[in-house]
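> got a predicted model here, sequence first, then my questions.
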Amino acid sequence: MTEEKFAKAGIVPDVISTAPVGVIDVKYPSGAKMELGNELKPRQVKDQPEVHWKANDKDLYTLCMTDPDAPSRSDPKFREWHHWLVVNIPGCNIKEGQVMSEYVGSGPPEKTGKHRYVMLAYKQPGKISPSEKHLTNRSGDGRGKFKIASFAEKYKLGDPVAGNFYEAEWDDYVPELYKQLGA
């Protein structure tokens, strides 16, 4: 079912070449849940979610959330804009991982339609030492034109082991997010 939903949404091939088999359970503090393509509002997903997937506590994982539709699906010139990147996660204990990009919720520009927000988990071959710089949630700099597939290739992560996604379009929270990011 995951593979079919990722293909139908165009995440395969826009973001990854092979859909994950496992599903990441994602629940936001607002009570909203990511459910393989459901629609959520930016205000519902503004805070970092709780995330779980089938993981071995002895293995390390990378987690990424990315938007392939920046600034719009019809003109994705900033594909992908990554919203969250954590590496060296023991099992699915995010708090113990190394945050490369702090969580930023959805902020699709007004009148750009629905954007896909894709979360992927990769099993690492061992501990990695990324050369990419740490990004805070106070700036959008360095987040555009990121490619999770290229990152996965660079660090020999293989295909994602789990994933999930939702769609969102502009709501009245987006200007607050832009202010937080200094835009």
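All right, it came through fine.
> CA only for contacts and neighbour counts going forward, please
Noted.
> hey, where'd the strands end up in this structure?
Counting by DSSP state E, the chain has strands at residues 22-23, 25-27, 33-34, 38-39, 50-52, 60-67, 81-90, 98-101, 115-123, 162-168.
> check which helices and strands the fourth one is in contact with.
Right, strand 38-39. Packing partners of strand 38-39 (3 or more Cα pairs under 8 Å, 6 or more residues apart in numbering; DSSP states H and E): strand 162-168.
> comparison target, given below:
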Amino acid sequence: MDQMPRAAVDPLVKGKVIPDVLDMFVPAAEIAVRYGGIRVECGSDIKPSLGTQRPRVHISGSTGSPGYYTLVVVDPDAPRPSEPIYKEWLHWLVIDIPEGSDASEGKEIMPYMGPQPPSGTHRYVFAAFRQHSPMETVRRRPVERERFDTRQFSSENDLGLPAAALYFKSQKQ
């Protein structure tokens, strides 16, 4: 792995997003998340009050060909980091996001739910998966918030490894 892709996944390894939620991957796209005027940096702290409104999420690939992405947003630390029995809690699921577009241009499968950590510091993981073609629907029905499994969802929908990911931390105010 060359220096650039490794630098992109290092914060995910340090924050244990890899291996808790995702397998090691080589980034093939960029994901930008903004709450209002604040850009989320990988591993940064975000107050729950800032995350109440759906963020702007922009996914841009490096393939040069038009394509679509699936966005999965989960909290692997629910309800408590010391006892994550609901691992993973699904906060948002959007499919068919056109490359180079905002997530709002895709099809929302699970409505956005902002960070609501009841105790401790929680991680909120944004993972973008490149689709082979438009999906229109997901193979796993029904999609539930509680005990969502990003790896299983990716496998069931033939998405493979993520193309991009980032996470932020949040704790009860």
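It's in. Since we're looking at a predicted model, the values are computed, not measured.
> can you pull the TM-score for these?
Overlay of the two chains. TM-score (TM-score structural alignment, normalised by the length of structure 2): 0.86; 161 aligned residues with a Cα RMSD of 1.6 Å.
> one step back: so for Ser74 of structure 1, which of the strands of structure 1 sits nearest?
Nearest to Ser74 of structure 1 among the strands of structure 1 is strand 115-123; the distance by Cα to Cα comes to 10.2 Å.
> JSON lines for the strands of structure 1, including distance to Asp75 of structure 1 and mean neighbour count?
Converted to JSON lines, the strands of structure 1 look like this (distance: least, Cα to Cα, whole Å; neighbours: other Cα atoms under 10 Å):
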{"stretch": "strand 22-23", "distance to Asp75 of structure 1": "29", "mean neighbour count": "20"}
{"stretch": "strand 25-27", "distance to Asp75 of structure 1": "28", "mean neighbour count": "19"}
{"stretch": "strand 33-34", "distance to Asp75 of structure 1": "25", "mean neighbour count": "22"}
{"stretch": "strand 38-39", "distance to Asp75 of structure 1": "21", "mean neighbour count": "16"}
{"stretch": "strand 50-52", "distance to Asp75 of structure 1": "30", "mean neighbour count": "16"}
{"stretch": "strand 60-67", "distance to Asp75 of structure 1": "13", "mean neighbour count": "25"}
{"stretch": "strand 81-90", "distance to Asp75 of structure 1": "13", "mean neighbour count": "24"}
{"stretch": "strand 98-101", "distance to Asp75 of structure 1": "24", "mean neighbour count": "20"}
{"stretch": "strand 115-123", "distance to Asp75 of structure 1": "11", "mean neighbour count": "25"}
{"stretch": "strand 162-168", "distance to Asp75 of structure 1": "16", "mean neighbour count": "23"}
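> which residues touch the most centrally placed residue in structure 2?
By Cα atoms, centre = their mean, the mean C-alpha position of structure 2 lies nearest to Phe126, the distance being 1.8 Å. Contact analysis of Phe126 of structure 2 by Cα atoms under 8 Å, 6 or more residues apart in numbering lists 71-74, 165-167.
> what's the match for it in structure 1?
Aligned counterpart of Phe126 of structure 2 in structure 1: Met119 (TM-score structural alignment).
> which residue packs closest to its match, ignoring adjacent ones?
Met65 (4.2 Å; Cα to Cα, 6 or more residues apart in numbering).
> trace that neighbour over to structure 2, please.
Using TM-score structural alignment, Met65 of structure 1 sits opposite Val73 in structure 2.
> which residues does its match contact?
90-93, 124-127 are the contacts of Val73 of structure 2 under Cα under 8 Å, 6+ apart.
> what do you get if the cut-off is 6 Å, keeping everything else the same?
91-92, 125-126 (Cα atoms under 6 Å, 6 or more residues apart in numbering).
> just put the residues you listed in JSON lines and tack on distance to Gly36 of structure 2.
Shown next, in JSON lines, are those (distance: Cα to Cα, whole Å):
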{"residue": "His91", "distance to Gly36 of structure 2": "18"}
{"residue": "Trp92", "distance to Gly36 of structure 2": "18"}
{"residue": "Val125", "distance to Gly36 of structure 2": "18"}
{"residue": "Phe126", "distance to Gly36 of structure 2": "17"}
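> all good on my end, thank you.
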